[in-house]
Each structure stands twice: as structure tokens, then as C-alpha cells.
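A.B. asks: Sequence plus the predicted model coming up.
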Amino acid sequence: MRGTVLAGRLVVVLALMFTAGVRAQSLATETVQAGAGANTYSAEGVVEAVRSSVIGAELAGRVTALLVKAGDRVHAGQVLARIDERIANQQALASQSQVAAAQAQLSAAQADFERRQKLYEQKFLSKAALDRAESDYKSAAAQAKAQIAQATAAGVQTGLHILTAPYNGVVAETQIELGDMVMPGKPLLTVYDPSVMRVTVNLPQSQLANLKSAAATVEIPGAKNPTLSIAAGNVIALPTADPVSHMVQVRIALPASTDNPSPGMFARALLPTQGPAATSRITVPAKAVITRSELTAVYVVDGTGHASLRQVRPGRRQGERIEILAGLEAGEKVALDPLAAAKQR
């Protein structure tokens, strides 16, 4: 009886081994190998506007006109919004009235001083009385200057209620709506210049010494020109590093164009380095990679022929192969036919 049981178990084990062997043989795979890539370092970053301005309120008031919206192209000096200026206008009128009153007092003080000066010359007035008249005249002159300066400031404030574009650009965002109450310092609109853009990436300080002056390649998926070759003079590494991450910011200026990508878009920079290869790249056939919504994955086949789905982070595509930045290690096997691998799971 015991021999019969052992024989049965042996048959089951052999059957499982045979089945696994058949599955492994029927599923086409490729062993992942780490190959030395070109002397480049791949860094991910974002597109930024070199010239971007946040336009804020300098005076309190209610928004009476909002003439632009996000995405509108504007030219330098174009009116973007208006803030209620009635209070400022009244203050300007009050200041002008005070200037008129101060000038009248100045005229009276000047006439009195000149009259007393003549009396003093004729010996009909004391020196102390003349000094008081002169003091009153100078005081009135100073008061008139102060009122004129205050009126000028009030006139400038009336112009601050009109918000204009500082340069030709695009409205990136509007943080206000018609009728909102704004206070000094509150951001109201954001404008950027689309003709001057750059890509900013972070480079480890260990790779900074290997960075050499040469043309770089920038990849911006979704842009009209997804791949750009950048001259060496447009690649600048900042002289300071982040004290926490120890990363150095590298700025890559994009060619001047009105069709440049939008700020905030994802970008990848391939920076040439000198010395040893910056990375050992892992690539897999493009047909082995599947994409579902935001998921990018491959089927990894183990020693028994069992295929399991694993998420990976893809890099750039090189012909019929795709670089894998994370998720796979050298020596693992990937299924070349994801559909067939899915059926054998």
C-alpha cells in the first residue's frame, strides 16, 4: 500500500515538472541583460518659464473688470484687470485741494515777508519781527512742497488700480473673479513669456564632475517637438547643491520659439558625461511592454515557467527596444508575448 502511494506521488511530481517544462518551452522569453550605454546620464525634470511674473494688487479694492482668462496671449502694456478706483480718485482730489490751500498760504506768507522786509529797511520794524515773518514764509513753502508730494503720490495710486501686462506673454492663471475684494500683496494673475523656456533637472553631485561641455538631448513627450538637441552653451549647472538631497540643479535653455512646451510639462534630459559610462542600461523588446492607462508593465517568467505581471518605469525608446529605468534586474526573463503570458498565469 505504501509503495503504491509513493508511486502515485512520483507520478504527480513528474507531471508537474513536465507541465512546467512545457509552459517554459511554449512561452517565448528573453533574459534581461545590463549593457553599458553611451556616456550619458538620464535625468528627469520639468519645463519652466525663464520669465514668469505674478501680478498682485498694490492697493485694496474690488475687482471691477477682468479682461483676460487663462491661456490668453497678451502684449506688453495690455490692460488685464481693473480695481475700483473711486476712493483713490477722491483722495487725489482731496490732495489737490490741500495743495491749493498750501499754495495760498505760501503766497500770503511771501507777501507778508516782503512787506516786513521793506519796513525793516526803513527802520520801522525790528529784526525779531522780520525773522518771524521769514520763518513763517519758509514754513509755508515747506508745507506747500509736502502737499505737492502727497498729491503726486495720490495721483500715482490712481494708476495702480489698472493692472497691465509687463511683457508679451501668456496668461498662465487667474486667481480672481469679477467682484472679488483684493488686498495689497494678493496674487491676482500669473503671466509668462512662452518664447524663453528652459528644462530644469537635478543631477547627483557624484555625476557633476563627469559633466562635460557638449550638446545635450531633451525629450518632452507630448510637445510639438518631442526631441530637441541643445547646444553646449545652453547647459548650465548651478554652483550650489541642495543640502538635503545633495543634488545640483542643471538648467537647459530651449530654443526661442512661440511653440515651446508649456511650463510644468515632464521632460527628460540626456546629459553627456566623460569617463566611465554613467549608467548600465537595461532594455527589453518593445513588444514585451504593455501599457494600460498609467500602468507600464512586463510579464516576468520565473524558473518554473510561471509568468507574473510586474510594473516597470520605462525610459526612452531606442528603435524596437525600450529602456527600463526601474523594475527589472539583469538575469530575469521577460515574456515576449504578453497575451500568451497572461493566458498561462
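C.D. replies: Received it, and whenever you're ready, just let me know what you need.
A.B. asks: all contacts plus neighbour counts: C-alpha atoms, from now on.
C.D. replies: OK.
A.B. asks: Against Tyr192, how distant is Arg251?
C.D. replies: Arg251 sits at a distance of 17 Å from Tyr192 (criterion: C-alpha to C-alpha, to the nearest Å).
A.B. asks: And these two? Which one has more around it.
C.D. replies: A count of neighbours by other C-alpha atoms under 10 Å puts Tyr192 above the other of Arg251 and Tyr192, at 27 against 20.
A.B. asks: what's the burial count for Ala223?
C.D. replies: Count around Ala223 with other C-alpha under 10 Å applied: 15.
A.B. asks: Is it in a helix, a strand, or coil?
C.D. replies: coil (DSSP: H, G, I helix; E, B strand; the rest coil).
A.B. asks: for this protein, which helix is longest?
C.D. replies: Assignment by DSSP state H gives helix 86-121 as the longest helix of the chain.
A.B. asks: Quick one: distance of that one to the chain centre.
C.D. replies: 54 Å (C-alpha atoms, centre = their mean, to the nearest Å).
A.B. asks: structure B:
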Amino acid sequence: MTRVVTVIGMALLGLVVLVGCGSDIEPGRTLGEASKVQGLTVATAEASLLAGAEMFVGTVESSARGMITSRIDGRVKRIGVSEGQSVAQGALLVTIEDNVAGDRLAEAEGAQQAAEARASLANKTFERYQNLFSQQAVTPQEMDRVSAELEMARQQLRSAEASVSAARTAASYSRVVAPYAGRVVRKEVREGSTVMPGTPLVVLDRAGKLQVRAEIGDAWASKIQTGQSLSVELPALEKRLAAKVAEVLPASDPRSRSFQIVLDLPEDAEIRAGLYARVYVGQPEVPTVLVPRSALVQRGQLYGVFVVDEQNTLRYRLVRPGRVHDDKIELLAGLSPGMRYVTAGVDQAVNGAVLED
């Protein structure tokens, strides 16, 4: 009996507590009322027909890249360019300090002066003997000897002049100049480095046409032709360009099951060799959803948009972005046609908030 009374007492006490708590909540209000936002721009997602594409990785490169090397022994005295710098034809790239070439030039010039003196003396001697021979004052044998000496002196002079020319050319190799106008890609040496003939000094890209070289899956081997236009994206510059196929390499790599293609890029001062590129090979048009870039919200490594449900409540929804099309982004998953989403003012949007008109 005592146990029954105790249970009834506890039940009555709980009822009293509930009645007391309920009296604190004003009529017409609930706990945890949702916040409200306004001033957001909302649009309805629509399906757009875009050409689907398979993406392949490529690299921007010059149509002509050259390795400038040293032709003499010596020490790098000065490097006159920096990486990425544009240079004109004949511009000084590297100066090599070379005492050997200078000494050889001085020696060759001295030998030339001596040969010139001998040739001058032999010519004068020949003229004198020629006058004496006309007067029959010297024998034919003596005249032949003087003629031979003159010819030998002339040969020695020509040889000395050739040596001077070669020495001057070798000495000029201490000044390494650009063989053509272009852009410096990379410096292979530093000031003070010792170099020998054949040592790489500077990598130089020829100015003008840039290209993209890409590895394409061999399933496309029969579908890509020279002159065909493909879409090329440069993520670093946020640019998408049309490029024509300039070359299709016939050999396929059996390990990667791919082959190479080369595309000519249009002229653009911002594009430089070495940039990462994406090459898209087209497929039939497929429906896709495009949203403005302003609608995309990044949180860490994830992307999402704020959708508006039937109760006008904002919900943060994860999406998977795809290709960039000018000021819009393709969404591969997460947003379906017909769904309402926030296009502007996402910085004010809060998950679970009610959107007011």
C-alpha cells in the first residue's frame, strides 16, 4: 500500500512541474525560432545543352626551344638576363672570361704582322730582280728563286690572316648572344661557374607561336585530324581558348595507350611556356546545369550552393563543380533543374534561415 501511494505522489509532482514550465512560454511562440534573411537574389536552375568532352592533360611549349651552350673554356663572368625575360636577337646573354682566347688572338695578330713584313720584303725583292732580269744582270735560276720566295711569303700571309680570323671568332665566343628573339626559360649556370665547350648556359624559347602538347587516349586516334579545332583551358590564367591541331604524332605509347597531338595557340601576351593545360575532345551535346560563379560557396575542399525549399528555407547543399564557361560554372552533381538557389548575396545566407521577400 505504501509503495502505491509513493508512485501516485511522484506522478502528481511531475504534473505540477510540467504545468509550471508551460506557463513560462507565451501563447503563439515556440522555442528556437529560425532566423530570417532578405535581400538575396534567387534563380531557378535550368538544363543547358553543352558539348560534352573528355579532358586530357597538356603543357604549353614554344614552337622552337633552343639550348644555348658555351663554345670555349672559361669562367662565367656575368649573366645579363633573368628567367622569363624577353630578349631581342643579338642581345647579350652571358659573358665568359677567357684569357686563353685573348692570348691566342694577340699571338695570331703578331704572326700576321710578321708575315706582312716578309711579304712586303719579298715583293720588293722580286721587283728589283725583275728589273735586273730585264737587263740580263741575273740568271733565270736566281729569278725563279726570288719568285718562289715571294709566293711562299704570300702563302704565309694568307695563313696568318686566317689564324687571326679564327682567333677573333674564338674570342667573340666569350660574348654569348641570343641567336633569335625569344624568352629566357631557364638559366643553367651561375656567375663564377667554370664552363667548357658544350656546357649548357641558357634555355631560350623563340618568340611568337606557342603550342600545347598533350597525350590523348588512343581511342581518339582516328577521330582527331590536322586542322581540327579543340578547346584548351589554361587554369592558371582562367582562360579557355580554341586551338587548331597542328600535328598528330602517329606513334602510340603502348604503356599509356596514348598518342601525342600538338595544337597552335592564338597569340596572347599572358600565355607563357610551361603552363599547365587541359585539352577537351568533344562529344555529343549533353544537358547540364550552369550557375554563376557568385552562387558557389567554398568551405575547405568542398563546394556548395544555398537552395531554397518549398517553405522558403535556405539549405546548404554540396555540389561537384566541373568546367568553367566564361562567368559560369558547370555543376556535375548536387543541383537539379527546377531547384531554386541563391545566385547573389551568399555571404548573408545561413543554413536553416527563412528567406523573406
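C.D. replies: Yep, it's here. Fair warning: this is a prediction, and the values are worked out from it, not measured in the lab.
A.B. asks: about what we covered before: please work out which residues of structure 2 line up with the longest helix of structure 1.
C.D. replies: Under TM-score structural alignment, helix 86-121 of structure 1 corresponds to residues 99-134 of structure 2.
A.B. asks: If we go by neighbour counts, what in the matching stretch is buried?
C.D. replies: 101-102, 104-105, 108-109, 111-112, 115-116, 118-120, 122-123, 126, 129-130 (16 or more other C-alpha atoms under 10 Å).
A.B. asks: just stretch 173-188 of structure 2 next, same as before
C.D. replies: 173-178, 180-187.
A.B. asks: any chance of those residues in a markdown table, plus secondary structure and distance to Pro140 of structure 2?
C.D. replies: What follows is the buried residues of stretch 173-188 of structure 2, written out as a markdown table (DSSP: H, G, I helix; E, B strand; the rest coil; distance: C-alpha to C-alpha, whole Å):
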| residue | secondary structure | distance to Pro140 of structure 2 |
| --- | --- | --- |
| Tyr173 | coil | 50 |
| Ser174 | coil | 52 |
| Arg175 | strand | 54 |
| Val176 | strand | 56 |
| Val177 | strand | 57 |
| Ala178 | coil | 59 |
| Tyr180 | coil | 60 |
| Ala181 | coil | 63 |
| Gly182 | strand | 66 |
| Arg183 | strand | 68 |
| Val184 | strand | 68 |
| Val185 | strand | 70 |
| Arg186 | strand | 70 |
| Lys187 | strand | 68 |
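A.B. asks: and the residue lying closest to Leu92 of structure 2 once chain neighbours are set aside, what does it touch?
C.D. replies: Among residues not flanking Leu92 of structure 2 along the chain, Val177 sits closest, at 4.4 Å (C-alpha to C-alpha, 6 or more residues apart in numbering). Contact partners of Val177 of structure 2, counting by C-alpha atoms under 8 Å, 6 or more residues apart in numbering, are Gln89, Gly90, Ala91, Leu92, Leu93, Val94.
A.B. asks: Val177 of structure 2 corresponds to which position in structure 1?
C.D. replies: In structure 1, Val177 of structure 2 lands on Thr164 (TM-score structural alignment).
A.B. asks: and that match, how far is that from Leu228 of structure 1?
C.D. replies: 34 Å.
A.B. asks: just Ile236 of structure 1 next, same as before
C.D. replies: 16 Å.
A.B. asks: Past the longest helix of structure 1, which element shows up next along the chain?
C.D. replies: Per DSSP states H and E, helix 86-121 of structure 1 leads on to helix 127-159 as the next helix or strand towards the C-terminus.
A.B. asks: mean shift between that following helix and structure 2?
C.D. replies: When structure 2 is overlaid, helix 127-159 of structure 1 sits 1.4 Å from its aligned residues on average, using mean C-alpha distance after the TM-score superposition for structure 1.
A.B. asks: Return the set of buried residues in that helix.
C.D. replies: For helix 127-159 of structure 1, using 16+ other C-alpha under 10 Å, the buried residues are 130, 133-134, 136-138, 140-141, 143-144, 147-148, 150-151, 154-155, 157-158.
A.B. asks: Spatially central residue for structure 1, please.
C.D. replies: Glu48 (4.4 Å; C-alpha atoms, centre = their mean).
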